[in-house]
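Enquirer: Predicted model, plus sequence, below.
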Amino acid sequence: MQYQGTLSKMETEFGNPIQYYLVFETSFLNVNQLLNKKIEINFEGYQCLNCKKNKKIYRQGFCYDCFYSSPAVGDWIMRPELSTAHLGIADRDLDYETRVQVQPHIVYLALSSEVKVGVTRKTQVPTRWIDQGACQAVSILEVPNRYLAGITEVELKKHYTDKTNWRKMLQNDVLDLDLLIEKTKIFDFLPEEVKPYFNADLDEHVVLHYPVLQRPAKVTGLNLDKSPHYGGKLVGIQGQYLIFEDGTVFNIRSFKGYIVSIAIV
């Protein structure tokens, strides 16, 4: 059986374990059903997720031109403290930026290797935590726009990392720590203008379980530009990674906009 389409990040469904889906233009695939099966991945070409043209992907599934013009990949995406839509100031497209930035955002702590601080739209809970492969996460506070979440993250980055060590995450090399206890240390670290939003009773604490049958002893990332053809037995899925029996891992999110064929053999 073979599937073909343009990669975007896997869709997920919260459960025990998390359910994963690859969604293509005319078909979809429940990736959990491929566990313990050999699959082949072949790189077939590019399709920019924005303009849909056959152009080499530059970053985040976008071609070079779209990456520097689309409001969906402005600097405020990765650096929410740069958000200005709440002031009526545009970066690239004020209507788009207002829709995305001026809505409730959650600042959180997650545990995927070390304790990580992060920001996400409220509508993306728990999807954001699943996508980064967190084994547990806890909400710290809810604010009405992305800017306030961003300045909170900037201050908390003085005490916590904002990056996931993906190798440790995939090997399940994770700190043994209670995030609800860690949260009790947070208040004094917060910027003054967001302290009124801190709610000690906001105890949303999520534990996440992934469909992983075998952990890699040594991790090797699959790069489709260097290795356009790969085959192996799928033994796990975590975050946006496929984990194979030989220690190869494939980060789906890093190859958004790549056209692939996937064969179950």
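Expert: Cool, the structure landed.
Enquirer: from here on, contacts and neighbour counts on C-alpha atoms
Expert: Noted.
Enquirer: Tell me the helices and strands packed up against the helix or strand Glu155 falls within.
Expert: If you go by DSSP states H and E, Glu155 is part of helix 146-156. With contacts taken as 3 or more Cα pairs under 8 Å, 6 or more residues apart in numbering; DSSP states H and E, helix 146-156 sits against strand 105-111, strand 115-121.
Enquirer: How far off centre is that helix?
Expert: 18 Å (Cα atoms, centre = their mean, to the nearest Å).
Enquirer: Check which residues of that helix are buried.
Expert: 146-154, 156 (16 or more other Cα atoms under 10 Å).
Enquirer: hang on, the earlier thing: can you tell me which of the helices and strands packed on helix 146-156 is packed in deepest?
Expert: Highest mean neighbour count among the helices and strands packed on helix 146-156 (mean count of other Cα atoms under 10 Å): strand 105-111, with a mean of 25.
Enquirer: Which stretches in the protein count as helices?
Expert: 64-67, 75-78, 94-101, 127-131, 146-156, 166-170, 179-183 (DSSP state H).
Enquirer: Let me know the angle separating the fifth one from strand 115-121.
Expert: Which is helix 146-156. 170 degrees (axes from the mean of the first three to the mean of the last three Cα atoms, to 10 degrees).
Enquirer: Quick one: residues contacting the spatially most central residue of the chain.
Expert: For the chain, the residue nearest the mean C-alpha position is Asp131 (3.7 Å; Cα atoms, centre = their mean). Asp131 is in contact with 238-240, counting by Cα atoms under 8 Å, 6 or more residues apart in numbering.
Enquirer: okay, pairing it with this:
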Amino acid sequence: MAYQGVLTKMETEFLQPVEYYLVFENEFLNMNQLLHKSITIEFVKYQCLNCGLNKPIYRQGFDRQCFFEVPQAADWIMRPELSTAHLNKEDRDLTFEKKVQLQPHIVYLANSSNVKVGVTRKQQIPTRWIDQGAHEAIEIVEVPNRYLAGITEVALKDYVADKTNWRKMLKNDVEDEDLVQWREQLKQYIPDEAKDYFIENNTETNIEFPVYKYPVKPKSLNIVKQQQYTGNLVGIKGQYLIFEDDTVFNVRANEGLVVRITVN
């Protein structure tokens, strides 16, 4: 059976283990049901997530022109400390920016390849942690806007990582950490503007992923270059599909590509 559509990040359901869904325009696949099956992925064309045109994807699912125009790809998305909606100051689209920036945000610690600090909207918990492949995470600050979360993250980056090593995460070469202890150690470095929002009493969230075999030497699949790939699906972690031959496919990094997936 074959399915075709434009890739967007897999939707998830927080169960133990996590359930994954690949959602196309007119159908969806429960990816957990494809574990232990041979599937073929074929590149069909590009389809920008904004304009819908068949133009090479530049970043985040957008072609080059759209990437530098749409508010969903503005600098404050990746660098929340650049948010300005709380000042009533527009970057690309103030209505959109107010909608996204002026809502509760969480500064968190997550352990995927190592303990890292991150920022996400409150409504994206625990989805954000799942997407990063974190097996444990904890909220440390809840603030009313994205700017306060951003400056808190910047302050804490001097004392804890802010990036995930994707290879280490996929190999499951990780150790359990006491995130409550990490939270207490980092409390002193929270900026004055955000100190009142520190979360005193909470516990770690633990996440289990549907992985039956972790790759020893992960090899990233470039489906545009290779055009077609067939492999036995043995796991899903973060936004990666993991195959028996150590090939891994980052669904989120390939947003905006139209693919055909055949269950062999």
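Expert: Now that the structure is in, tell me what you want to look at. Just so it is clear, the structure is predicted and the values come from calculations on it, not from any experiment.
Enquirer: quick revisit: what range in the second structure matches the helix holding Glu155 of the first structure?
Expert: Matched against the second structure by TM-score structural alignment, helix 146-156 of the first structure falls on residues 146-156.
Enquirer: Mean per-residue distance, the matching stretch versus the first structure.
Expert: On superposition with the first structure, the mean distance recorded for stretch 146-156 of the second structure (mean Cα distance after the TM-score superposition for the first structure) is 0.3 Å.
Enquirer: wait, which of the buried residues of helix 146-156 of the first structure is closest to Val249 of the first structure?
Expert: Glu153 (29.3 Å; Cα to Cα).
Enquirer: For that closest one, give me its contacts.
Expert: With Cα under 8 Å, 6+ apart, Glu153 of the first structure has these contacts: 107, 117-119.
Enquirer: let's see 7 Å
Expert: Counting by Cα atoms under 7 Å, 6 or more residues apart in numbering, Glu153 of the first structure touches 117-118.
Enquirer: contacting residues around stretch 78-85 of the second structure?
Expert: Residues contacting stretch 78-85 of the second structure (Cα under 7 Å, 6+ apart): 76, 90, 94, 97-98, 101-102, 146-147, 150-151.
Enquirer: residues contacting the aligned partner of Asn251 of the first structure in the second structure?
Expert: Aligned counterpart of Asn251 of the first structure in the second structure: Asn250 (TM-score structural alignment). Residues counted as contacts of Asn250 of the second structure (Cα under 7 Å, 6+ apart) are 239-241.
Enquirer: I'd like the residues you listed as a markdown table, with neighbour count appended.
Expert: Formatted as a markdown table, those follow (neighbours: other Cα atoms under 10 Å):
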| residue | neighbour count |
| --- | --- |
| Gln239 | 21 |
| Tyr240 | 23 |
| Leu241 | 20 |
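Enquirer: Just give the closest residue to Ala183 of the first structure, not the sequence neighbours.
Expert: I think there's a mix-up here, since residue 183 of the first structure is Lys and not Ala. Of all residues not flanking Lys183 of the first structure in the chain, Ile140 sits nearest, at 6.8 Å (Cα to Cα, 6 or more residues apart in numbering).
Enquirer: Also Phe198 of the first structure?
Expert: Leu141 is the one closest to Phe198 of the first structure (Cα to Cα, 6+ apart), at 5.2 Å.
Enquirer: Based on its surroundings, how many neighbours for the one you found?
Expert: For Leu141 of the first structure, the neighbour count with other Cα atoms under 10 Å is 22.
Enquirer: Then the one 3 residues further on?
Expert: With neighbours defined by other Cα under 10 Å, the count for Pro144 of the first structure comes to 17.
Enquirer: One more: Gln185 of the second structure?
Expert: 11.
Enquirer: what's the spacing between it and Val160 of the second structure?
Expert: To Val160 of the second structure, Gln185 of the second structure is 10 Å away according to Cα to Cα, to the nearest Å.
Enquirer: picking up where we left off before, most tightly packed of the helices of the first structure?
Expert: helix 146-156 (a mean of 23).
Enquirer: quick one on the thing from earlier: surely the residue nearest to Lys183 of the first structure and Val107 touch.
Expert: Yes - under the criterion of Cα atoms under 7 Å, Ile140 of the first structure makes contact with Val107 at 5.5 Å.
Enquirer: Between these two, which contacts overlap?
Expert: Joint contacts of Ile140 of the first structure and Val107 (Cα under 7 Å, 6+ apart) do not exist.
Enquirer: re earlier: ok, which of the helices of the first structure comes nearest Leu222 of the first structure?
Expert: Using Cα to Cα, the helices of the first structure put helix 166-170 closest to Leu222 of the first structure, at 13.1 Å.
Enquirer: That closest one against the second structure, how far on average?
Expert: Helix 166-170 of the first structure sits 0.5 Å off on average (mean Cα distance after the TM-score superposition for the first structure).
Enquirer: What range does that helix cover in the second structure?
Expert: Aligned using TM-score structural alignment, helix 166-170 of the first structure spans residues 166-170 in the second structure.
Enquirer: Gly231 of the second structure and Lys116 of the second structure, how far apart?
Expert: Per Cα to Cα, Gly231 of the second structure is found 32 Å from Lys116 of the second structure.
Enquirer: now swap in Asn32 of the second structure and tell me
Expert: Distance from Asn32 of the second structure to Lys116 of the second structure, by Cα to Cα: 27 Å.
Enquirer: Could you do Val216 of the second structure as well?
Expert: Where Lys116 of the second structure is concerned, Val216 of the second structure sits at a distance of 23 Å (Cα to Cα).
Enquirer: And Gln132 of the second structure, by the same measure?
Expert: For Gln132 of the second structure, the distance to Lys116 of the second structure equals 11 Å [Cα to Cα].
Enquirer: for Lys213 of the second structure, same thing?
Expert: Taken as Cα to Cα, the span from Lys213 of the second structure to Lys116 of the second structure is 25 Å.
Enquirer: One more: Glu139 of the second structure?
Expert: Glu139 of the second structure is 12 Å from Lys116 of the second structure, by Cα to Cα.
Enquirer: any common contacting residues for the two?
Expert: Leu109.
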